[in-house]
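Novice: A structural model of the following input is requested.
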Amino acid sequence: MTFAFDAAYLRSAVESVLDAGELPVIVQAGHPVLRAQALPFTGQLTDTELARLIEIMVDTMRAAPGVGLAAPQIGIPLQLAVLEDQYPVSEENAAARAREPLELFTIINPRYTPSGTELASHYEGCLSMSGWQAVVDRAAAVDLAYDDEYGTARTRRFTGWQARIVQHETDHLGGTLYIDKAHTRSLASNAEYSRNWANPDVAAARSGLGFGTPRPA
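Specialist: The predicted structure is shown next:
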């Protein structure tokens, strides 16, 4: 079966979400839109429609709950994502993961580039792969170029856990899921992760599950 994620499909998908009257379902791995290159935003939506779509995405992300949500995760092949991390974590966890609060913001047509060669390895999950987590090596710092919801071009540097969120959500817009970049031997159900590997770092999981050291960037 061939899926044509063109302007007509985009229009239909957006209208379906805006007219539903309830929060959209987060699609799961295997849905073809998650593996497609999302369409750049070029003004296909009115300002009112874009603002409403962003509002729905924020509500959906928070209800899940999650720290980011890309438009393809609700079936819309558009280069749009919302990000926010205000969840409380222990001081030990925050230190090991360089995790600091991230205020809500929107990214449109984003592109990131690593800043430096340092990598960080941590477990991460995805709202579109419900119930699973795996270790992913990510750039410890990235520069993100994007447009905000008002069409203003911006560039920001992110480090630590914020950089991980930025990379994860931007990857969605190119059809990439975190499992594509993960150490697959680290894959764990949420229950097994909580039982055995829910540590601030991945040293115990690396030893116990037998996956390798960080791969070169």
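
Novice: contacts, neighbours, all on C-alpha from now
Specialist: Will do.

Novice: Going C-terminal from the longest helix anywhere in the chain, what's the next secondary structure element?
Specialist: The residue-count maximum for a helix in the chain (DSSP state H) belongs to helix 47-63. Helices and strands here follow DSSP states H and E; after helix 47-63, the next one along the chain is strand 68-70.

Novice: sorry, back to before: mind giving me the packing neighbours of the longest helix of the chain?
Specialist: If you count contacts as 3 or more Cα pairs under 8 Å, 6 or more residues apart in numbering; DSSP states H and E, helix 47-63 packs onto helix 7-19, strand 68-70, strand 80-85.

Novice: residues contacting the residue positioned nearest the centre of the chain?
Specialist: By Cα atoms, centre = their mean, the chain has its centre lying nearest to Glu169, at 2.7 Å. By Cα atoms under 8 Å, 6 or more residues apart in numbering, the residues touching Glu169 are 68-70, 81, 83.

Novice: I have a second one here; can you model it like the first so I can compare?
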Amino acid sequence: MGTPSDRTPLAERVEELLAAGGPLPIVEAGDPVLRRVAEPFDGQLAPPLLARFVAALRLTMHAAPGVGLAAPQVGVGLRIAVIEDPAPVPDEVRVARGRVPQPFRVLVNPAYEPVGDGRAAFFEGCLSVPGWQAVVARHAEVRLRARDEHGRAVDEVFAGWPARIVQHETDHLDGVLYLDRAETRSLASSRAMAELWGQVTPERAAAALGFGLPDPA
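Specialist: Below you'll find the predicted structure:
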């Protein structure tokens, strides 16, 4: 990483956001920042400012609430994301979706690649697309390479729901929303999800709404 500077335009933008205090405003679909490839982090934020920004991302993620948040979602086009999932779910959800607790992590300049050919499809939502969910088929297992907020290398394999979170947040840094990968016929409002599609897996929704699912791995 390069020499930090507090005078970059991105640093000024982050300072402006942090000055308001509290959770940061989340940018919603339609804002161009969500459709741009984020700039690799190379010291644009000095370490103290980076630490404050990371803390604000975590606060914002918790307040939303969500299990991941990427910098572009608060209007900052840097390749930084945070993830954390306490996974307070019933055992049947944990087993079917592979949703297990994930500690707080900061991902700097992350990139992933699939491990094997397995794919899994579940309803997925996004803090930048409030009020809607859709079924997305994603790699069941991925290898993530990144740095943490201290510049230390991250090289780890994620499976199940943690793999989904990693892919979702990394996609944000490439200007990709989950809707780009979704089965469009599955798109459902929060009300429809609550009334019709609360099952652990999306098979009933697929049959009723007329979309396909990947073959079991």
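
Novice: quick one: TM-score?
Specialist: Here the TM-score for the pair of chains, by TM-score structural alignment, normalised by the length of the first structure, is 0.93; 209 aligned residues with a Cα RMSD of 1.3 Å.

Novice: how near is the residue nearest to the centre of the first structure to Gly68 of the first structure?
Specialist: Plainly put, Glu169 of the first structure is 6 Å away from Gly68 of the first structure if you go by Cα to Cα, to the nearest Å.

Novice: Could you name every residue contacting both of these two?
Specialist: 81, 83.

Novice: How about residues contacting the host helix or strand of Ala208 of the second structure?
Specialist: Take DSSP H and E as the rule and Ala208 of the second structure turns out to sit in helix 203-209. The set of residues external to helix 203-209 of the second structure that reach it, using Cα under 8 Å, 6+ apart, is 185-186, 197, 212-213.

Novice: one more time with 7 Å
Specialist: With contacts defined as Cα atoms under 7 Å, 6 or more residues apart in numbering, helix 203-209 of the second structure is touched by 185-186, 197, 212.

Novice: which of the contacts of Glu169 of the first structure are buried?
Specialist: 68-70, 81, 83 (16 or more other Cα atoms under 10 Å).

Novice: Tell me which two of those sit farthest apart.
Specialist: Across these, the longest distance by Cα to Cα is 8.6 Å; it joins Ala70 and Leu83.

Novice: so which of the helices and strands packed on helix 47-63 of the first structure gets nearest Leu34 of the first structure?
Specialist: Closest of these to Leu34 of the first structure is strand 68-70, at 9.6 Å (criterion: Cα to Cα).

Novice: That closest one vs the second structure, average distance?
Specialist: For strand 68-70 of the first structure, the mean deviation from the second structure after alignment is 0.3 Å (mean Cα distance after the TM-score superposition for the first structure).

Novice: that older thread, tabulate the helices and strands packed on helix 47-63 of the first structure in TSV, adding columns for distance to Gly175 of the first structure.
Specialist: Below are those laid out as TSV (distance: least, Cα to Cα, whole Å):
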stretch	distance to Gly175 of the first structure
helix 7-19	15
strand 68-70	11
strand 80-85	13
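
Novice: Please identify the most buried of the ones you listed.
Specialist: Burial of those is given as mean neighbour count (mean count of other Cα atoms under 10 Å); strand 68-70 ranks first at a mean of 29.

Novice: who does that one touch, helix- and strand-wise?
Specialist: helix 47-63, strand 80-85, helix 160-172 (3 or more Cα pairs under 7 Å, 6 or more residues apart in numbering; DSSP states H and E).
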